[in-house]
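Novice: Starting from these lines, generate the structure:
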Amino acid sequence: MTAMTWMLAAAAAAVVATGGDAPPSGWVAIDPPRSEAGLQCVNDSRQAWFVGRAADGTPELREGRRERPALRVREVFDDGALLGYNHGEFGGWIQWLPRDGGARFEQRQVDPVTATRYRGEAVIAEGLAHMGVNRGSILRFERRDGRRWRIHRLAELDAAPVAALRRGDKEWVLLLVDGLASVQLDSGRVQRLHRARDWFAGRVDSIQPLGDGWLIGSARGAIRLEAVAGGGYRERWWVPAPCAALEPHCSCARSGL
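Specialist: Next up, the predicted model:
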């Protein structure tokens, strides 16, 4: 695997480490939590890490959660914009706002999360995970003429989407609340790439490619998925060394826990 430079934004100062196969300096790799106590410790973490990309294209870990405003989707066309609003369990909608003040429309009973373009059309991933609900779908907004839209349900998801990345012309990789899935934008074919029961506790929220695998932002640290021979991924959690203990003592937990 090609070595990568990591830029780790910490509260006090930036820490730079090299090598994509190992955690950054001062961090360790641990097994995913499996017991209820371990999962609760992750859920109680007072830390959270967002995975993005630095200006030079290298992966970047930043402490703190990404802001999630209600406006989650904004796809601008020459004659207007598709806007997607998401209020979680309180509902969401997608609306078309034409530039010329013409007819608008709203698609209700959806929870838009993220969007991409395919052959000039807008493709929106939507879904919700709350209480006993965990669902998602992919919607394609096709232009019928200058003023009309046709909305296709391109694919159904078995879990709610959180974030997404394009990989090539037709593939859209979705970070779900419980794993990864790949959607082919031409056919709507969905393939599960990874499934994990413990990501709910980690509250995953961001994803970036790393070598032949992925790095995912989570509570306590980052989840490293490394491709293995024969298909699938090996999962390890990268955490700051002082926060490696999950049980019987839960390190780096919120005060009072």
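Novice: alpha carbons only for contacts and neighbour counts from here, please
Specialist: OK.
Novice: Wait, a strand at residue 29?
Specialist: Yes: under the criterion used here (DSSP: H, G, I helix; E, B strand; the rest coil), residue 29 sits inside a strand.
Novice: Tell me the secondary structure at the residue found closest to it once you drop the neighbours it is linked to in the chain.
Specialist: Using C-alpha to C-alpha, 6 or more residues apart in numbering and skipping residues adjacent in sequence, the residue nearest residue 29 is residue 238, 4.5 Å away. Under three-state DSSP, the three-state class of residue 238 is strand.
Novice: run this one through as well so I can compare:
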Amino acid sequence: MWTFMTGALAWSVAFAAATGAPPNAWTAVAPPANEREWTCANQSQYDWTVRTGTHGELLFASDASRHPDLAMALPGGGRLVGSNRGEFVGTVEWVSDSGRERVELLRANAIAFTQFRGDVYIATGQPQLDRGEIYRMQRQGATRWQIDKALDLGEAPGAAVAQDSTWTLVTGTGMTQVDLRTLAATRLHTNRHWGQVYPASLVRRQGRWYIGARSAVIRLSPSTKAWREEWMVPPMCAKPSTGCGCQA
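Specialist: Sure, this is the predicted structure:
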């Protein structure tokens, strides 16, 4: 079973979610089981995002922008600013505290930034070319940085979460964890159909991963040997349908 929202019902669901409503009433369903169901998911009008609220609560929303600009303060002054322009390709820049100085460091779509042991790490991705990299950045002077490609991911990441010495990235084929101490990559979960639903946000909460994607929020729960994948949808979208649509 898989459905997506149409008409006034869909609009009302999206409007409620766009306000940042908690997903308490959402229903967990099985992921698409065949090509028709994956096609329905791909054709959904809504791209769901996940985030945490001011009190740590989990929020789902249907946001207009899937690629907000990134900014991170840097040790020694200035900030790192990145944009994701899709096929037109974004940039990663160093910007002074005053904003008067800007230095372009990379011409690439910025997906995520993090810091570890004084180094800055940048995840970039270009889904159209199925490319993704992690760069390591080290300060060489007031406005000078050395940037080296630390890891070729072999696919484009959509979002990342840093925790201690690990960086977990979601891509169009699953989830990969990178050890920032060794830059070794480990595959956590694989679903090669994810590229059809464009995962672009990621939150870890109470041992589970929540992934914002087209038509649903993907939930991964720990199990004995792997992660169990479920899809979370508004209640009216959990009922079987003969076509690509929700039933009230």
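Novice: Quick check, the residue nearest to residue 29 of structure 1 in contact with residue 219.
Specialist: No: the criterion here is C-alpha atoms under 8 Å, and residue 238 of structure 1 misses it with residue 219 at 10.6 Å.
Novice: shared neighbours of these two, anything?
Specialist: Common neighbours of residue 238 of structure 1 and residue 219, counting by C-alpha atoms under 8 Å, 6 or more residues apart in numbering, are absent.
Novice: circling back to that earlier point, what is the aligned counterpart of the residue nearest to residue 29 of structure 1 in structure 2?
Specialist: Superposed on structure 2 with TM-score structural alignment, residue 238 of structure 1 falls opposite residue 232.
Novice: Give me the neighbour count for residue 52 of structure 2.
Specialist: Residues within reach of residue 52 of structure 2, counting by other C-alpha atoms under 10 Å, total 15.
Novice: Enumerate every residue touching it.
Specialist: 58-59, 203.
Novice: hang on, the earlier thing: just give me the neighbour total for the match of residue 238 of structure 1.
Specialist: 24.
Novice: Would you agree it is in contact with residue 214?
Specialist: No: between residue 232 of structure 2 and residue 214 there is no contact under C-alpha under 8 Å: 11.4 Å.
Novice: Report how many residues lie close to the nearest residue to residue 240 of structure 1 once chain neighbours are set aside.
Specialist: Excluding the flanking residues, the one nearest residue 240 of structure 1 by C-alpha to C-alpha, 6+ apart is residue 27, at 4.2 Å. Per other C-alpha under 10 Å, the neighbour tally for residue 27 of structure 1 reads 16.
Novice: show me the contacts for residue 27 of structure 1.
Specialist: Here residue 27 of structure 1 is in contact with 238-241 (C-alpha under 8 Å, 6+ apart).
Novice: Need the residues that contact the helix of greatest length in structure 2.
Specialist: Longest helix of structure 2, by residue count under DSSP state H: helix 7-18. Applying C-alpha under 8 Å, 6+ apart, the contact partners of helix 7-18 of structure 2 are 46, 60-63, 234, 246, 248.
Novice: Can you lay out these as TSV showing distance to residue 223 of structure 2?
Specialist: Shown next, in TSV, are the contacts of helix 7-18 of structure 2 (distance: C-alpha to C-alpha, whole Å):
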residue	distance to residue 223 of structure 2
46	29
60	24
61	27
62	29
63	31
234	24
246	30
248	33
